[in-house]
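> for reference, the sequence and a predicted model appear below.
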Amino acid sequence: MSRTVYVNGEYLPEEEAKISVFDRGFLMADAVYEVTSVLGGKLIDFAGHAERLHRSLALLDMRQPVTDEELLAVHRELVARNGIEDGLVYLQVTRGNPGDRDFAFPDPDKVKAGIVLFTQSKPGLADNPAAKTGMKVISIPDIRWGRRDIKTVQLLYPSIGKMMAKKAGCDDAWFVEDEGVVTEGTSNNAYIVKGGRIVTRQLSEDILHGITRAAILRFAREAQMVVEERAFTVAEAQAADEAFVTSASAFVMPVVEIDGVALGSGAPGPVTRRLREIYLEESRKAAI
């Protein structure tokens, strides 16, 4: 069945959705995006995603083409039209179509930003079997551009990283800088647990400011868990009791092996399991 998508102010059947070949998002990856999860037909942490969208757009001197209220209405309309119970809403804002290809940015007041939204149905999204077995990850060099805190559509190397993991018989990859320091996963924030202490890299331009990350750290502290925001190495991760990743679509996902080294018992640990329970419970309560 054809989905309804939203393109530059219109709701359209997906096969009729089109953008210009001169759109800078298409030509230069000059665009940002957000992915909001849907559970039980409701949006998870929409406000957080909207706030991060503002930040990404501001850092790139782009204009948001619709208000937050209009954006929320589009999200809800697409969820309703496409009958999404569990799944995702993908949002992309591009710098727009200046009329011809040029490396120089067009004046943001003279070119209207483009906007595209579509849904993906993911029945049982919160019941991913990997949450019970855990993920295996490999480490790969982090050769991405420096502004990883801006959620752009420049995802070629993360895609390559996922394919490298797949070829190695694993599920995902963690990006690693000099001296084995972990930045984050290909599409998620990375954590380790040692002696009951949760460790994750501090916010900076080096990592994405994850919406799920912010919620998890808040819930962890409310549950009287100790959180350390600092860098850690692959070696430190391999010696940890547990590890996990967070993202809008995976929520809290345990990691049980890093570069062939099993962590702890080789199964998802108690801290990770508890954080996933808390996150899903609290997020469902606050969903809109």
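Received, thanks.

> please make it C-alpha for all contacts and neighbour counts, starting now.
Fine.

> can you get me a residue count around residue 286?
The local packing of residue 286 (other Cα atoms under 10 Å) involves 12 other residues.

> verify the stated contact: residue 7 with residue 94.
No. Applying Cα atoms under 8 Å as the test, residue 7 and residue 94 come out as separate, 11.3 Å apart.

> those two: who's more crowded?
residue 94 (27 against 19).

> quick check: chain neighbours aside, which residue is closest to that one?
Residue nearest to residue 94 in three dimensions, not counting chain neighbours: residue 31, with 4.1 Å by Cα to Cα, 6 or more residues apart in numbering.

> same deal with residue 89?
Spatial nearest neighbour of residue 89, chain neighbours left out: residue 119 (4.4 Å); criterion: Cα to Cα, 6+ apart.

> what is in contact with residue 7 and residue 94 at once?
The contact sets of residue 7 and residue 94 overlap at 114-115 (Cα atoms under 8 Å, 6 or more residues apart in numbering).

> let's verify residue 92: helix, strand, or coil?
Per DSSP: H, G, I helix; E, B strand; the rest coil, the local secondary structure of residue 92 is strand.

> pull the contacting residues for it.
Counted by Cα under 8 Å, 6+ apart, residue 92 has contacts 31-34, 115-117.

> and for the host helix or strand of residue 50, what's in contact with it?
Assessed by DSSP states H and E, residue 50 sits inside helix 46-59. For helix 46-59, contacts defined as Cα under 8 Å, 6+ apart pick out 32-36, 63-64, 68, 72, 150-152, 211, 288.

> how far does the very next helix or strand once past that helix sit from the chain's center?
Later in the chain than helix 46-59, the nearest helix or strand by DSSP H and E is helix 68-81. Distance of helix 68-81 from the chain centroid (Cα atoms, centre = their mean, to the nearest Å) equals 20 Å.

> again, but for stretch 20-37
The chain centre lies 16 Å from the centre of stretch 20-37; the measure is Cα atoms, centre = their mean.

> what lies in contact with it?
For stretch 20-37, using Cα under 8 Å, 6+ apart, the contacting residues are 43-46, 49, 53, 56-57, 86-101, 114, 150-154, 248-249.

> buried subset of these?
43-46, 49, 53, 56-57, 86-98, 114, 150-154, 248-249 (16 or more other Cα atoms under 10 Å).

> find the nearest non-adjacent residue to residue 215, please.
Using Cα to Cα, 6+ apart, the closest residue to residue 215 is residue 279 (7.5 Å).

> so what's the one you found up against?
Residue 279 sits next to 215-216, 219, 251-252 when contact means Cα under 8 Å, 6+ apart.

> here comes the other one, which I'd like you to weigh against the first:
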Amino acid sequence: MNQILLNGNMIKRRSCIDIEDRGYQFGDGIYEVVGIYGGKLFLMDEHLQRLKRSARELSIKLPFTMADIKQDLIELTKVNDVIEGLLYLQITRGVAPRTHELPVEKVEPMVVAYTKELGDLTELQDMGSTAILQEDIRWLRCDVKTLNLLPNTMAKQRAVEQGAVEAILNRGEVVTEASSSNVFIIKDGIVYTHPANNFILNGITRQKVIQILQELNILVKEVPYTVTDLLSADEVFITATKLDVVPINSVDGHDIGTGKPGMMTIQILEAMRQLTARLQVQ
């Protein structure tokens, strides 16, 4: 990774954050993470539409059109010659004297993007992994993809310390999502996932998986479900950018189904792989 995108310019990576940038001091900003497959940005338009919505919800005026930033991000991916990896895009409100209220004077947003190569995730997807349960202590606007991720990182760290891939979050008895992914359960051939409201981030991969399920004529219900439902499910899987679909074999040491990736989860994973494979040959 040699180049980053900073306010529309390709530059060598360096430290360039002002001490009074509101993203640095308040987490006052938004971001997106886009998967790169075969050198191509996957579901880029969907990510940019969510970015636009997040900016609107935080009253951040984007300093570019969607077409312009899309072209810049495509160019960034090409310049860094990333074949398999991620693109990270972050926008903060900008630099202003530190006050809790929003700046009155005009402030220019700070836009930065970079790419990152990733190793092969096939084994994780094929073998599945484990998860733990954690109480969901996040704020009530999880639908906005902001920089305020401390509760997520704390939950993820607890998962890592226990050798798990994810921390599945619950508000009381209701399962919401995971620290950095969405959660699906399967029971009696029906797929369930939490509805896309203010309690979860409507993941782009989540949306694509729901579309895949509909194309496969698999019934999917976007309804709240409980921890008991999760633990008694036939199959559980998580979805996220570049992770795509990862089976969850056990939660808090409790086997899900047979304790191995289930047939429906494998079918969904293969459908996602076929989709990204087509992208790579375009």
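Alright, I've got the coordinates. Keep in mind that this is a model prediction, so the values were computed, not measured.

> picking up where we left off before, whereabouts in the second structure does the helix holding residue 50 of the first structure align?
Aligned using TM-score structural alignment, helix 46-59 of the first structure spans residues 44-57 in the second structure.

> same deal with stretch 231-243 of the first structure?
Going by TM-score structural alignment: stretch 231-243 of the first structure matches residues 224-236.

> buried residues in the matching stretch, which are they?
So, applying 16+ other Cα under 10 Å, buried residues of stretch 224-236 of the second structure: 225-227, 229-236.

> of all those, which comes closest to residue 14 of the second structure?
Within these, proximity to residue 14 of the second structure (Cα to Cα) peaks at residue 236, which comes in at 41.2 Å.

> tell me which element the closest residue to the closest one other than its chain neighbours falls in.
Of all residues not flanking residue 236 of the second structure in the chain, residue 185 sits nearest, at 4.4 Å (Cα to Cα, 6+ apart). For residue 185 of the second structure, the element it lies in under DSSP H and E is strand 182-187.

> quick check: the helix or strand following that strand aligns to which part of the first structure?
Later in the chain than strand 182-187 of the second structure, the nearest helix or strand by DSSP H and E is strand 190-193. The aligned range for strand 190-193 of the second structure in the first structure is 197-200, by TM-score structural alignment.

> hmm, who's touching the matching stretch?
189-193, 225-232.

> repeat that for 6 Å
Stretch 197-200 of the first structure has contacts (Cα atoms under 6 Å, 6 or more residues apart in numbering) with 191-192, 226-230.

> among the contacts of residue 279 of the first structure, who's most crowded?
residue 252 leads the contacts of residue 279 of the first structure on contacts (other Cα under 10 Å) with 27 neighbours.

> quick one: secondary structure of it?
strand.

> setting aside sequence neighbours, what's the nearest residue to it?
Residue 252 of the first structure sits nearest to residue 246 (Cα to Cα, 6+ apart), 4.7 Å away.

> correct me if wrong, but the one you found is in a strand.
Yes. Checked against three-state DSSP, residue 246 of the first structure lies within a strand.

> distance of it from residue 19 of the first structure?
In this view, residue 246 of the first structure and residue 19 of the first structure are 32 Å apart by Cα to Cα, to the nearest Å.

> of those two, who's got more company?
residue 246 (25 against 15).

> show me where the stretch 151-282 of the second structure has strands.
Ranges of strands within the stretch 151-282 of the second structure are 166-171, 174-178, 182-187, 190-193, 220-222, 225-226, 235-240, 244-251, 254-255, based on DSSP state E, counting those that start in this stretch.

> mind checking how far residue 17 of the first structure is from residue 41 of the first structure?
For residue 17 of the first structure, the distance to residue 41 of the first structure - Cα to Cα - is 24 Å.

> what's the closest non-adjacent residue to residue 211 of the first structure?
Using Cα to Cα, 6+ apart, the closest residue to residue 211 of the first structure is residue 48 (6.0 Å).

> need the contacts of stretch 197-200 of the first structure in TSV (columns: neighbour count and distance to residue 201 of the first structure).
Formatted as TSV, those follow (neighbours: other Cα atoms under 10 Å; distance: Cα to Cα, whole Å):
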residue	neighbour count	distance to residue 201 of the first structure
191	28	8
192	28	10
226	15	14
227	16	11
228	15	8
229	13	5
230	10	5
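
> which residue ranges of the stretch 1-150 of the second structure form helices?
Under the criterion DSSP state H, counting those that start in this stretch, helices of the stretch 1-150 of the second structure are mapped to 22-26, 44-57, 66-79, 122-127, 150-161.

> residue range for the shortest one in the first structure?
Right, the one you point to is helix 22-26 of the second structure. Using TM-score structural alignment, helix 22-26 of the second structure lines up with residues 24-28 of the first structure.

> can you check the last one too?
Taking TM-score structural alignment as the measure, the first structure aligns residues 156-167 with helix 150-161 of the second structure.

> neighbouring contacts of that stretch?
Around stretch 156-167 of the first structure, the neighbours that count as contacts under Cα under 6 Å, 6+ apart are 171-173, 186.

> tell me the two of those residues that are most distant?
The widest separation within the contacts of stretch 156-167 of the first structure (Cα to Cα) is 10.6 Å, between 171 and 186.

> longest helix in the first structure, by number of residues?
helix 270-286 (DSSP state H).

> tally of neighbours for residue 18 of the first structure?
If we define neighbours as other Cα under 10 Å, then residue 18 of the first structure has 11 of them.

> the nearest residue to it once chain neighbours are set aside and residue 106 of the first structure, how far apart?
Distances taken as Cα to Cα, 6+ apart put residue 7 closest to residue 18 of the first structure, at 7.6 Å, once the chain neighbours are dropped. Residue 7 of the first structure is 21 Å from residue 106 of the first structure, where distance means Cα to Cα.

> go on, residue 24 of the first structure?
Taking Cα to Cα as the measure, residue 24 of the first structure falls 10 Å from residue 106 of the first structure.
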